[in-house]
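>>> Generate a structure from the sequence data that follows.
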Amino acid sequence: MNGTALNWLELCRTVGPCLRPGGTALTDRALEVCNLSADSLIADVGCGAGGTLYHLEQIGFRRLVGLDPSETLLGDAAPRLETARLIRGEAATIPLRSATVDLLLCECVLSVLPGRSAPLREFARVVKDGGYLVVSDVFSTAGDEATGQAGGLLTRKELLAAVAGNGFTLLRWETHDRLLKEFAVRMILAGECLPDAWKGGTERKGEAARGGLGYFLMVARKAEDPLP
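A predicted model of the protein is given here:
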């Protein structure tokens, strides 16, 4: 998760380095679907304080890249990581070569970005043919299914259309609304508000726990070009 409205470094210290519903348990569920080796290149876009990168190191992955716009969070992540390379940058302009990434993770980041089209195009650019895209995030369950306008969040239909439009095929879609509610409670107990993009156009802290907002895990694979 990333953004500028909250003190993310302080949240990392009070809530933990994985600032998202489900933490690395959902990451592991996604990895079950992906055919990867220890030498697969994994990029974590919006890596924050490096919670996922640390977890991936611990389970044996050796080629890891973390991207985040916050120099402060990257500085906090660096001491706990051994092999991961950390880069300051934006999701809309990923400083990696095209078709080099085996797995791109975007965990609880897309919803807080100012736009989704440019990041999704970048994801498609850097992921190699046959590579994987894993997104976990909030989505609108209360908005007009045709327009998806509920606090600016996309509906499931819109998300899947955007992913397919960038050359990815859906492998898994799961909803984990209970984890979202639990995370909202943890944030409130820590004295923090949820990101503005999650509030469905309101300023009420408990909006995520009352409906209109769901949480999903999606795994998609980039189509391989047919042989000539």
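
>>> use CA for all of it now, contacts and neighbours both
Fine.

>>> Contacts only, for Trp53.
Quick fix: residue 53 reads Leu, not Trp. Asp44, Cys47, Leu64, Gly66, Leu81, Ala84 (C-alpha atoms under 8 Å, 6 or more residues apart in numbering).

>>> Second chain to compare with the first, below:
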Amino acid sequence: MKCCNAYENNSMCEMMGETLRPGGFSLTERGVQFCKFSVEDAVLDLGCGRGATVGYLFEKHHIKAVGIDPSEKLLGIAKMKYPFADFIQGSGEHMPFADECFQGVFAECTLSLMDDVNRTVKEVFRVLKRGGWFVATDVYARNPDAVKELEKFSFKSCMRGLHDLNRLRESLESMGFEIMVLEDCSDLLKALLVKIVFLHGSMGGFWNKTTDGCIDGYRFQKILKVCKPGYFTMMARKGESKS
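Sure thing, here's the model as predicted:
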């Protein structure tokens, strides 16, 4: 079966701009302020894509973040746009970094793209310094029982990987993270979806476009609606390992 990658599809950026995350950089900025990141801190952007967060952190706060992403195509774009930064090809499940080398890890609309979320969270815990921060913003299902149906669609998109928020929280806490902030930001997701519909006519049509027609976008959207997608921001501090 052909597996499409909506994450890499240029048409998404052509329609929506450089970043598709709900709220733009507003939650990125909140993470910087809440965690009190400074120019002295080593910060990682997990699933950096075209490097938008890396660029924002440097331009607004002079923080030179490192970006990691599995896509050679997207990293090539990031390196051209932000030549001052380090971009490394790799996956969240197997990060090529030493233990306890980062003060902060951002995962903005990318944790839901990971093949193994639990393994990725373990890696985040490993590379963070004691007292370091994991800042995640992502989509979740307010009806997680319906998410299983999304697995029938073979394509790469955060909306296919909606989190069960309770299970995600339990996973982080079991590893030794202390969750300091966990808030619903679904209004930002709603605003983004309204913009998509305005630009593209319907969400079903949008999915057909961004997956190059390899799925039935209208059927996918119908199931997605049953899942009741929401959006959250979370800031978790690394404590003692419980493994």
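
>>> of all the contacts of Leu53 of the first structure, which two lie farthest apart?
Farthest apart among the contacts of Leu53 of the first structure by C-alpha to C-alpha are Asp44 and Leu81. That separation is 13.4 Å.

>>> could you pull out the helices for the second structure?
10-16, 26-35, 52-61, 72-81, 117-127, 165-175, 186-200, 203-210, 217-227 (DSSP state H).

>>> Can you pull out the residues in contact with the second one?
The reference is to helix 26-35 of the second structure. Contacts of helix 26-35 of the second structure (C-alpha under 8 Å, 6+ apart): Thr53, Trp133, Val135, Thr137, Thr233, Met235.

>>> Around the fifth one, how many other residues sit close by?
Residues near Thr233 of the second structure, counting by other C-alpha atoms under 10 Å, number 21.

>>> Isn't it up against Tyr140?
No - assessed by C-alpha atoms under 8 Å, Thr233 of the second structure is found out of contact with Tyr140, at 10.5 Å.

>>> Grab the nearest non-local neighbour of Glu240 of the second structure.
Distances taken as C-alpha to C-alpha, 6 or more residues apart in numbering place Gly176 nearest to Glu240 of the second structure, at 5.4 Å, with adjacent residues excluded.

>>> any idea how far the counterpart of the one you found in the first structure lies from Ser117 of the first structure?
Counting by TM-score structural alignment, Gly176 of the second structure lines up with Gly167 in the first structure. For Gly167 of the first structure, the distance to Ser117 of the first structure equals 13 Å [C-alpha to C-alpha, to the nearest Å].

>>> and the longest strand for the first structure?
With DSSP state E setting the assignment, residue counts place strand 127-140 as the longest strand in the first structure.

>>> The second structure: matching residues for that one?
Mapped onto the second structure with TM-score structural alignment as the criterion, strand 127-140 of the first structure occupies residues 128-141.

>>> For stretch 175-189 of the first structure, buried residues please.
By neighbour count with 16 or more other C-alpha atoms under 10 Å, stretch 175-189 of the first structure contains the buried residues Thr175, His176, Asp177, Leu179, Leu180, Lys181, Phe183, Ala184, Val185, Met187.

>>> neighbour-wise, which of Gly167 and Ser117 of the first structure wins?
Regarding Gly167 of the first structure and Ser117, a neighbour count based on other C-alpha under 10 Å identifies Gly167 as having more, with 16 against 13.

>>> was I right about the more buried one contacting Asp225?
No - at 10.3 Å, Gly167 of the first structure does not count as touching Asp225 under the criterion of C-alpha under 8 Å.
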